[in-house]
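[1] With the sequence up front, the predicted model follows.
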Amino acid sequence: MNLDVILSDPDILGGTPVFQGTRVPVETLFMHLEKGVSVAEFLDDFPSVRHEQVVQVLAIAEKLFSSPNFRQLYESAA
């Protein structure tokens, strides 16, 4: 898993996590998925994001949510 898929740089959208090499916030992917937008449609809407980047971000999310420390991660973010 490539953790370099997400970039948080204060000079790019004020440090909002974006897909590396783009100005597309990672949160935008999850907002689209929540609304029932397919990954293919997301990629059509944001052509600067590569399919591999979406797959890697989803793999990172899966690891976070399946972590035995999920409760601790959740509580620290709240």
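    Alright, I've got the coordinates. The structure presented is a predicted model; accordingly, all values stated were derived computationally and were not measured. Numbers count the residues shown, from 1 in each chain.
[2] contacts and neighbour counts: CA atoms only from here.
    OK.
[3] Identify all contacting residues around stretch 6-20.
    Outside stretch 6-20, the residues within contact range by C-alpha atoms under 8 Å, 6 or more residues apart in numbering are 4, 5, 23, 24, 25, 26, 27, 49, 53, 57.
[4] also this one, for the comparison:
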Amino acid sequence: MAALDWSQCPVVESVPGRRSGAWVFRGTRMPVATVFENLEAGASIEEIVEQFHVTPEQIRTVLEFAARSLDPPSVEVPTSTSNDARSL
């Protein structure tokens, strides 16, 4: 994942001396990268919440911020129903 400027995300902070200044959830030592690593490994948001003691809202805010920060290609994605997707 490309490095994002997390400075405008309200639920994270970078504190010198805490996790080497990595972006962490505000008031915690949990790196933001941990969310993405766990999702990539197949964990659900609920599992991350239970294991790392952050709220679903914090995770949602981080995911939404990351999605808005990415520069998506200008490709039109067709909408389909789940039945249509299975026929591909």
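    Now that the structure is in, tell me what you want to look at. All values reported here derive from a predicted model rather than from experimental measurement.
[5] TM-score for these two?
    Once the chains are overlaid, their TM-score stands at 0.76 when taken by TM-score structural alignment, normalised by the length of the first structure; 66 aligned residues with a C-alpha RMSD of 1.6 Å.
[6] Now list the buried members of the contacts of stretch 6-20 of the first structure.
    Buried subset of these (neighbour count, 16 or more other C-alpha atoms under 10 Å): 5, 23, 24, 25, 26, 49, 53, 57.
[7] Translate the fourth one into the numbering of the second structure.
    With TM-score structural alignment as the matching criterion, the partner of residue 25 of the first structure in the second structure is residue 31.
[8] Any idea how far apart the tips of stretch 69-84 of the second structure sit?
    30 Å (C-alpha to C-alpha, to the nearest Å).
[9] Please apply the same query to stretch 14-34 of the first structure.
    In terms of C-alpha to C-alpha, the two terminal residues of stretch 14-34 of the first structure are separated by 24 Å.
[10] check contacts around the residue nearest in space to the middle of the first structure.
    Closest residue to the average C-alpha location of the first structure: residue 26 at 3.5 Å, with C-alpha atoms, centre = their mean. Residues counted as contacts of residue 26 of the first structure (C-alpha under 8 Å, 6+ apart) are 6, 17, 18, 19, 57.
[11] So for it, what's the nearest residue that isn't a sequence neighbour?
    residue 18 (5.0 Å; C-alpha to C-alpha, 6 or more residues apart in numbering).
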